[in-house]
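Q: show me how the following folds:
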Amino acid sequence: MTLPSPDAESEEGEEELDYRFTLANERTFLAWMRTSLGLLAGGVAVHTLVDPSRIAGFRRAIALSCLVLATMVAVGAYTHWRRVEAAMRRGDALPDTVLVPILSAGIAIVTLLAGVAVMLR
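A: Sure, this is the predicted structure:
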């Protein structure tokens, strides 16, 4: 089995990528998807397992924040994967991602909501 050379051309005129770069891009995408699934599970768990008697509003806000953040990360991971793949094929610089600040801000919001809910309980 021979590997394509880095300067080989595909049918569309784009460069054929070294498979290691494509696989690294896929691993990054899958890591973002695992994060999204974790947020989804967290949102469902909060909604299902937290006693709604005293902090119903916070329970709903935390669960919805996790679910919205999970959706944003999943969609952002796909678009970032596509943009990186296209940039590598064109030989351009890799694009930046907005996922890191979105995820950081979202987790900070969820943490604040959970902290307030714990303090009120």
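
Q: CA only for contacts and neighbour counts going forward, please
A: Fine.

Q: burial count for A114?
A: Other residues within reach of A114, judged by other CA atoms under 10 Å, total 17.

Q: do the same with the one 4 residues further on
A: When neighbours are counted by other CA under 10 Å, V118 registers 11.

Q: what residues sit buried inside stretch 74-81?
A: Across stretch 74-81, burial judged by 16 or more other CA atoms under 10 Å covers 74-77, 80-81.

Q: swap in stretch 95-113?
A: In stretch 95-113, counting by 16+ other CA under 10 Å, buried: 99, 103, 106-107, 109-110, 113.

Q: now tabulate those residues in CSV and tack on distance to L23.
A: Shown next, in CSV, are the buried residues of stretch 95-113 (distance: CA to CA, whole Å):
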residue, distance to L23
L99, 20
L103, 23
G106, 28
I107, 28
I109, 33
V110, 32
L113, 37
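
Q: another one to check against the first:
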Amino acid sequence: MNNEPTDQPFQKRARFSSWLLKGGAEPDPRFTLANERTFLAWIRTSLALLAGGAAVEAFMSGLFAPELRKTLSIVLLTMALLISAGSLFRWLNVERAMRRKAPLPLPLITPLLALGGAGVAAGMITFAAIR
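A: Purely as a prediction, here's the structure:
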């Protein structure tokens, strides 16, 4: 029996990563890790929005009317879904751009977060002013 290490797992990973990343040169690991940290920050933001949406629906029944509570909850949960999915595509597009030494793509999920957060805040301000 041969006890020499094989490169089969590495070859499988190399095939998968070359398919996923579509070629290019390996970037500086610091940049790849920074891209990963940014991805994880978007995921944390998504999880916070998810928890906020669940909390609004579960614990705000005495404070908000059912229609407003449901609307706020759905907006927060939808933002969580879109930011979570968008962060994957953002990570992938940035990684591909770094490998090709191309300009980094614009962050399309940033306006979503800003506009969605502003919309929820405006709804809460309106509710507080009316109440």
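
Q: follow-up on the earlier one: in helices, which of the buried residues of stretch 95-113 of the first structure appear?
A: 99, 103, 106-107, 109-110, 113 (DSSP state H).

Q: of the residues you listed, closest to F58 of the first structure?
A: Proximity of these to F58 of the first structure (CA to CA) peaks at L113, which lies at 6.6 Å.

Q: quick one, helices of the first structure?
A: Applying DSSP H to the first structure gives helices spanning 19-49, 52-90, 99-120.

Q: superposed on the second structure, what's the mean shift for the shortest one?
A: I take that to be helix 99-120 of the first structure. Helix 99-120 of the first structure, aligned to the second structure and superposed, deviates on average by 1.4 Å (mean CA distance after the TM-score superposition for the first structure).

Q: what is that helix packed up against?
A: helix 52-90 (3 or more CA pairs under 8 Å, 6 or more residues apart in numbering; DSSP states H and E).

Q: how far does the helix it packs on sit from the chain's center?
A: In terms of CA atoms, centre = their mean, to the nearest Å, the centre of helix 52-90 of the first structure is found 6 Å from the chain centre.

Q: which position in the second structure aligns with A105 of the first structure?
A: In the superposition onto the second structure, A105 of the first structure corresponds to L115 when matched by TM-score structural alignment.

Q: what do you get for R20 of the first structure?
A: In the second structure, the residue paired with R20 of the first structure is R30, using TM-score structural alignment.

Q: what's the answer for G38 of the first structure, then?
A: So, by TM-score structural alignment, G38 of the first structure is matched to A48.

Q: what's the neighbour count on I43 of the second structure?
A: Counted with other CA under 10 Å, the neighbours of I43 of the second structure add up to 20.

Q: thinking again about what came up before, could the helices of the first structure go into TSV alongside distance to G13 of the first structure?
A: Shown next, in TSV, are the helices of the first structure (distance: least, CA to CA, whole Å):
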stretch	distance to G13 of the first structure
helix 19-49	17
helix 52-90	10
helix 99-120	31
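
Q: E11 of the first structure: which of those is closest?
A: Of the helices of the first structure, nearest to E11 of the first structure by CA to CA is helix 52-90, at 12.3 Å.

Q: appreciated, that's everything.
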